[in-house]
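Trainee: For reference, the sequence and a predicted model appear below.
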Amino acid sequence: MKLGMKIAALGLISLMVLSGCGSSEDGKSANDSGGKKDEKIIVYSNSVSNGRGDFLKEKAEEKGFKLEIVDLGGNDLLNRVIAEKDSPIADVVFGMNQMMFSKVEQEGIFESYKPKWLDKVDSSLVNKDNKYSPLQEQRVFMIYDANKIKPENAVKDWQDLASKSDLKGKYIVPKGLGGATANAVVYNILMNYQDEKSDNGISKEGWDEVKKFFKNGVAPSEGQSEVAELANGKVDYSFTWLSNIPIVEESLGIKLGVVNPSYGVPQTVEQVGIIKKDKMNAKVKEFVDFLGSTEVQSEWAEKFGSAPVNKDAQGSVNSRIAEILNETTPQDNDYDFINKHIDEWVEYIELNVLGN
């Protein structure tokens, strides 16, 4: 009986010791990071289509990261991150431009972090509080079929396009303003007509130009992209973004010409930020270091035609992308001004232009 009691006591002590060890390990993890070191990193992004998400998951797994990627459009991504402010699900978000990230920052959603690769980036692109960090540059511009139109015969800018009677119905306009690319087309025009005395910061002349642009253009047909409508000959002009050029040229068998207005083209920078949580994922900062690293950004540039801001990765930029970067000039935009007014511009256009 006594022997049995001793064995039971020893068993209880052993159980307590094992439990104590488990608590100690959990406590260490919680103190260090607030999360389990092998748990999945939940990534929200609008920049993982066309095989980019699969590439990222494979590269990440090689480095010991387990990713769960949620693919969302730009505005949907912005709205979801803000909607989940009080009960965040994502650990990290990347792909939105600096204006969208600024809106999220204003909500107090981001955790400050300075990635190890940030010293390889032009300091003018860096958020002063390190709430988010730049990854890749994008530019948005008008395009045409270079096999049909010679550069010297192409229109000079959006206003020129909208004013030519022979091009009425022969160019693509955004179907809606739910994405960053469509918005960029609009403010590429509007930023030439700033007027601080106006309620929405734009003169009447500017709004007249935008109305004419939409009125004389045509939206893509259901199921067709802006570039596909150009490739199939329905229109003479359309629009797209920088990293999309080599992809669509190869897939659609078209050589695109790019219009560089005298006032330049919108230049935005995709960012990455860490979502603030009570229990932070143990490996999320390490993942951000990985995502913006020279190795990943170089391979991303080679495979998907991106333009990384990591200077050590810029040698891997696709030759076609490098060509377009040289052919286009960034518009000198006040992005704080755009960020302040973009929502009311979109609302005005949707109600008074697209709605008519």
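Mentor: Happy to help now that I have it. Residues are numbered from 1 along each chain as shown.
Trainee: hey, let's count contacts and neighbours off CA atoms from now on
Mentor: OK.
Trainee: which stretches of the stretch 101-250 of the chain form helices?
Mentor: Assigned by DSSP state H, counting those that start in this stretch, the stretch 101-250 of the chain shows helices spanning 158-163, 180-190, 204-216, 226-231, 245-252.
Trainee: Of these, which is nearest residue 344?
Mentor: Closest to residue 344 of these, according to C-alpha to C-alpha: helix 180-190, at 11.7 Å.
Trainee: Tell me how far that closest one lies from the chain's centre.
Mentor: 15 Å (C-alpha atoms, centre = their mean, to the nearest Å).
Trainee: again with stretch 93-104
Mentor: 7 Å.
Trainee: tell me how far the ends of it are from each other?
Mentor: Distance across stretch 93-104, first residue to last, is 11 Å (C-alpha to C-alpha, to the nearest Å).
Trainee: Doesn't residue 44 lie inside a strand?
Mentor: Yes: counting by DSSP: H, G, I helix; E, B strand; the rest coil, residue 44 is found in a strand.
Trainee: burial of residue 193, as a residue count?
Mentor: 16 (other C-alpha atoms under 10 Å).
Trainee: That one - nearest residue in space that isn't next to it in sequence?
Mentor: Among residues not flanking residue 193 along the chain, residue 206 sits closest, at 5.1 Å (C-alpha to C-alpha, 6 or more residues apart in numbering).
Trainee: Let me see the contact set for that neighbour.
Mentor: Counting by C-alpha atoms under 8 Å, 6 or more residues apart in numbering, residue 206 touches 189-190, 192-194.
Trainee: ok, now residue 47?
Mentor: Residues counted as contacts of residue 47 (C-alpha under 8 Å, 6+ apart) are 53, 71, 94-96.
Trainee: here's the one I want to compare it with:
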Amino acid sequence: MHQIKRVLARTAVLFAVAFPALADSLVVYSPQGEENVHWITEEAKAAGHDVQVLRAPGGELFDRLVAEKNNPQADVVLGMVDTSMALLKKNGLFQPYVPVWAGDLPAQYKDKEGIVHKFWSTPIVIAYDADKLSAVGAPKSWLDLTKGQYKGEYVIGNTAWQTTRVYLAGILARFLDDKGDVTQAGWDFLGAFYANAIVVDDADARKEAYKSGGAIINLNWFGGVTKDAKELGMQFKVIDTVGGTPVISEGVAIMAGTDQLEKAKAFVDWFGSADVMAAYAQKFGQVPVLPAALAKSPPEVQANANLVKAQPIDWDAIAPRLDSWLQRVELEVR
């Protein structure tokens, strides 16, 4: 416990240096990419919102938010995935607010307390290089990946990466007992899953695995597959897997300790609106979950919304268990 506290303290210091106090601007914490953050900031400014978006990887932001619980520096959290938002909500970091656009959200994208609302979703998919693997030879489900024919053909990333965390959660969610614990069969499967993979800890090693290491199967968020196809020159095809594909959604919530509540409400109302979400979809190809926004999105984005069948996952139930699962992965499985 003392070690955890020291890590959080160091994280808080590092962020304090990187992110100085920001006058009266609305401060938004987000793990979105640099280009995404730039777009959000500029569009918000044009709409009359004085916003400073401070970006960092999702795990680092989560640690900082926990470290700052008694002295919050953020006003709004935007773009963290289901598990992180569920834990932050459970820890009392957010306050209730129902945005003006939330009434039309499908039930799975809002919680009963009216605290966290989701704005777009991303499937974590299996894709394969169609130049090197046929549709017949490609895996049909996540559980197929442990077959000998796929040894060394897929990459497992760092467990600190949001994408890795999500597909590991999706796999383990298939092996739960009545109490919600992972069965021994689940851990045995995960051991085989790792043993059959190329395991990497950084982005360079991951890229090298595809360039010269023999990897031809991509476990990634859908936008990442598209990006990889361009950067690696691979013709990736996405598989609509048997048993479903883990789908994550990103949420927005207002911090419980904000001293700029009205500004925060106005920003959230603007950001999640149909017009802004449709414009974001046009720019980045992300699938909005608000029906009115999806209807205004480009045809290819609408098609992507139905690309795969979602795996049913209770993220609120899994979120409190995920860190202990991943710790076991690090200590016993890798």
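Mentor: Thanks, I have the structure now. Everything quoted here is computed from the prediction, not taken from an experiment.
Trainee: now the helices of the stretch 101-250 of the first structure in JSON lines, with distance to residue 114 of the first structure?
Mentor: Below are the helices of the stretch 101-250 of the first structure laid out as JSON lines (distance: least, C-alpha to C-alpha, whole Å):
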{"stretch": "helix 158-163", "distance to residue 114 of the first structure": "39"}
{"stretch": "helix 180-190", "distance to residue 114 of the first structure": "26"}
{"stretch": "helix 204-216", "distance to residue 114 of the first structure": "40"}
{"stretch": "helix 226-231", "distance to residue 114 of the first structure": "38"}
{"stretch": "helix 245-252", "distance to residue 114 of the first structure": "32"}
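Trainee: of those, which approaches residue 13 of the first structure most closely?
Mentor: Among those, helix 180-190 comes nearest to residue 13 of the first structure, with 61.7 Å by C-alpha to C-alpha.
Trainee: which residues sit against that closest one?
Mentor: Here helix 180-190 of the first structure makes contact (C-alpha under 8 Å, 6+ apart) with 74-75, 97, 140-141, 158-159, 174, 176-177, 202, 206-207, 209-210, 239-241, 265-266, 331, 338, 346.
Trainee: can you rerun that using 7 Å?
Mentor: By C-alpha atoms under 7 Å, 6 or more residues apart in numbering, the surrounding residues in contact with helix 180-190 of the first structure are 74, 140, 158, 174, 177, 202, 206, 241, 265-266.
Trainee: Please flag which of these sit within strands.
Mentor: 140, 241 (DSSP state E).
Trainee: how close does the residue nearest to residue 193 of the first structure sit to residue 254 of the first structure?
Mentor: Taken as C-alpha to C-alpha, the span from residue 206 of the first structure to residue 254 of the first structure is 33 Å.
Trainee: quick one: buried residues of stretch 294-303 of the second structure?
Mentor: Buried residues in stretch 294-303 of the second structure, defined by neighbour count with 16 or more other C-alpha atoms under 10 Å: 294, 296-298, 301-302.
Trainee: re the thing from before, looking at the contacts of residue 47 of the first structure, state which has the most neighbours.
Mentor: Within those, most neighbours by other C-alpha under 10 Å means residue 96, with 26 neighbours.
Trainee: returning to that earlier point: the residue nearest to residue 193 of the first structure matches what in the second structure?
Mentor: Counting by TM-score structural alignment, residue 206 of the first structure lines up with residue 186 in the second structure.
Trainee: go on, residue 123 of the first structure?
Mentor: Aligned against the second structure by TM-score structural alignment, residue 123 of the first structure finds its counterpart in residue 107.
Trainee: repeat for residue 329 of the first structure
Mentor: Mapped onto the second structure by TM-score structural alignment, residue 329 of the first structure lines up with residue 309.
Trainee: count of neighbours near the closest residue to its match other than its chain neighbours?
Mentor: Spatially, and ignoring its direct neighbours in sequence, residue 309 of the second structure is nearest to residue 244 (5.2 Å; C-alpha to C-alpha, 6+ apart). By other C-alpha under 10 Å, 19 other residues sit near residue 244 of the second structure.
Trainee: What does residue 244 of the second structure correspond to in the first structure?
Mentor: Using TM-score structural alignment, residue 244 of the second structure sits opposite residue 264 in the first structure.
Trainee: Make sure its match is actually in contact with residue 325.
Mentor: No: using C-alpha atoms under 7 Å, residue 264 of the first structure is not in contact with residue 325, being 11.6 Å away.
Trainee: on that earlier part again, closest one to residue 109 of the first structure among the helices of the stretch 101-250 of the first structure?
Mentor: helix 180-190 (20.8 Å).
Trainee: so how far does the closest one sit from its counterpart in the second structure?
Mentor: Superposing on the second structure places helix 180-190 of the first structure at an average distance of 1.5 Å from its equivalents, by mean C-alpha distance after the TM-score superposition for the first structure.
Trainee: which residues of the stretch 1-150 of the first structure fall in strands?
Mentor: Using DSSP state E, counting those that start in this stretch, the strands of the stretch 1-150 of the first structure run over 41-45, 67-71, 92-94, 110-111, 133-145.
Trainee: possible to save the ones you listed as TSV with distance to residue 220 of the first structure?
Mentor: Shown next, in TSV, are the strands of the stretch 1-150 of the first structure (distance: least, C-alpha to C-alpha, whole Å):
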stretch	distance to residue 220 of the first structure
strand 41-45	25
strand 67-71	23
strand 92-94	28
strand 110-111	37
strand 133-145	15
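Trainee: Would you tell me which of these gets closest to residue 302 of the first structure?
Mentor: When these are compared by C-alpha to C-alpha, strand 133-145 sits nearest residue 302 of the first structure, at 13.0 Å.
Trainee: Residues touching that closest one, excluding its own?
Mentor: Here strand 133-145 of the first structure makes contact (C-alpha under 7 Å, 6+ apart) with 125-127, 181, 184, 236-242, 254-259, 265-273, 292, 306-309.
Trainee: Buried ones among those?
Mentor: The neighbour-count test (16+ other C-alpha under 10 Å) marks 126, 181, 184, 236-242, 254-259, 265-273, 292, 306-309 as buried among these.
Trainee: what's the closest of the contacts of residue 206 of the first structure to residue 224 of the first structure?
Mentor: residue 189 (24.5 Å).
Trainee: Show me what the closest one lines up with in the second structure.
Mentor: If you follow residue 189 of the first structure across to the second structure using TM-score structural alignment, you land on residue 171.
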